[in-house]
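Enquirer: the following comprises the amino acid sequence and a computationally predicted model.
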Amino acid sequence: MFKHPKESRVTITQLMLPSHSNFSGKIHGGHILNLMDQIAFACASKHSGYYCVTASVNRVDFLNPIEVGELVTLKASVNYTGRTSMVVGLRVESENIQTGKIKHCNSSYFTMVAKDDNGKNAKVPGIILDSEQAIRRFARSIVRQEQARHRSTKFKSSEFKIEEHIDTIKQHNAKIEFGLK
C-alpha cells in the first residue's frame, strides 16, 4: 500500500503567549520543540495508521526568534518511508499579526517509528513520489541516513583514532590535557 504525502500533511497555528517565553522575552525553544514533536507525531500517525514514537531528530536550527503575540505555524509532511519508520519534514514560521510579516524560524526532520498495539514496530505504507520536490526530499532523507550511519561508525570508541583529530581540535577553543602515547 502507498499513500500520497498530502493525505497525511498536517498544519497547526498557535498564538504565542507570555507563558511560552524565556527570560529574554522570546518564545522558549523548548516550547517550539514540543510543538514540533506533537505535529510530527500527528503526521506520522495519520500516514501509518498507528501510534508513532520519535526515534531521532535531525538538526534543529533556530533561525529567527519568535516574539510573544506572534502566530506560529508548523507544517509537517512525510518525506520518506522505510519499512517501519518515516521521516517527517517540519517547517516553522512565525507571523507578526500587526504587520503580516512572516519569518522562517526552523526546519527539521523527525524520524518516527510506527508501533502496533503490542508495542512492536509496525509496517508503514510507502509514499507516492509525484513531484520533483517529493523525489528530492526522499533522496535527501536517504543521504541523511547514510551520513548518520557513517558518523556513528567513525566515532565509535573501538573505531576512533585520536591522532586523526588532534590537529583539528587544536584549532578550536579547547585545551588538551591528555597525555598521548
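Expert: Thanks, I have it.
Enquirer: hey, let's count contacts and neighbours off CA atoms from now on
Expert: Fine.
Enquirer: gap between the residue positioned nearest the centre of the chain and Ile166?
Expert: Geometric centre of the chain, nearest residue: Tyr109, 2.7 Å, by CA atoms, centre = their mean. When distance is defined by CA to CA, to the nearest Å, Tyr109 is 32 Å away from Ile166.
Enquirer: against that first model, consider the following:
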Amino acid sequence: MDAKPVSASRTTMSDLVLPPDTNNHGTIFGGRVMAYVDKLASITAMRHARMPVVTASSDSLDFLAPIRVGEAIILEAFVTCTYKTSMEIFCKIESENLLTGERRLTGASYLTFVGLGPDGKPAPVPPVYPETDEEKRHYETAPERRAHRIERRLAKREVLEASQPAR
C-alpha cells in the first residue's frame, strides 16, 4: 500500500452560525461543534483511506473561545499519523467575524478512526507522511498521544469491569 502525503487528506469546512445553532448566551452549542468535528474528521479519514471508517475515540475537545451567532465557524482537519488499521486526525476550529475578517482559534481536537473492509471489520489503511513543519510536529508527537489513549482505554475498561455486579 503506497503512503500518501498529509495534504491529500486535508479537509476544510465553513458554516454560518445562526440563532438555532446557539445557546441562551448567543454562542454555538458545544454539541454542534462536536458534530462538525466528527463529520469533518470522518470525511478526512475516508479521503485518506478511501474506505468506510468509524470513530474509535475522540481526545478532549478543548473550547478555547466562544463562537457567536453571526460569525462563521471554520474547521480544518488532516490525518496526522496512521497505524495498521487506524488513523489519528487533527481538527482545528476557528471563528471568523465576517464583518471585520478577524479570525480566532476557538478549539482543537484529535480523533481516531478505524478503516473498515467490505466485511465491516478493521482493515489496513495507507501510511501517511508529513511534508510541512506543522504536519511533522503532529506526526512526531502522535505516538505519545496514542500511548495515552491506550492507557486511558484500559483504565476505563478496569473501572467498568469493577462496577459490574458479580455473576
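Expert: Looks like it arrived, so ask away. In this text the structure is predicted, and so the values were computed from the model without any measurement.
Enquirer: TM-score for the pair, please.
Expert: The pair, once superposed, lands on a TM-score of 0.88 when counted by TM-score structural alignment, normalised by the length of structure 2; 159 aligned residues with a CA RMSD of 1.8 Å.
Enquirer: what residues sit buried inside the longest strand seen in structure 1?
Expert: Longest strand of structure 1, by residue count under DSSP state E: strand 102-115. Across strand 102-115 of structure 1, burial judged by 16 or more other CA atoms under 10 Å covers 103-115.
Enquirer: between the residues you listed, which is nearest Lys154 of structure 1?
Expert: Set against Lys154 of structure 1, the nearest of the buried residues of strand 102-115 of structure 1 by CA to CA is Thr111 (21.6 Å).
Enquirer: quick one, what contacts that closest one?
Expert: The contact partners of Thr111 of structure 1, taken as CA atoms under 8 Å, 6 or more residues apart in numbering, are Thr54, Ala55, Ser56, Val57, Asn58, Ser85, Met86, Val87, Val88.
Enquirer: sec struct for the third one, please.
Expert: Pointing back at Ser56 of structure 1 there. Three-state call for Ser56 of structure 1 (DSSP: H, G, I helix; E, B strand; the rest coil): strand.
Enquirer: ok, and the closest non-adjacent residue to it?
Expert: Thr111 (5.2 Å; CA to CA, 6 or more residues apart in numbering).
Enquirer: how close does that neighbour sit to Ala55 of structure 1?
Expert: Note on Thr111 of structure 1: its distance to Ala55 of structure 1, by CA to CA, is 5 Å.
Enquirer: what do you get for Ser157 of structure 1?
Expert: Taken as CA to CA, the span from Ser157 of structure 1 to Ala55 of structure 1 is 22 Å.
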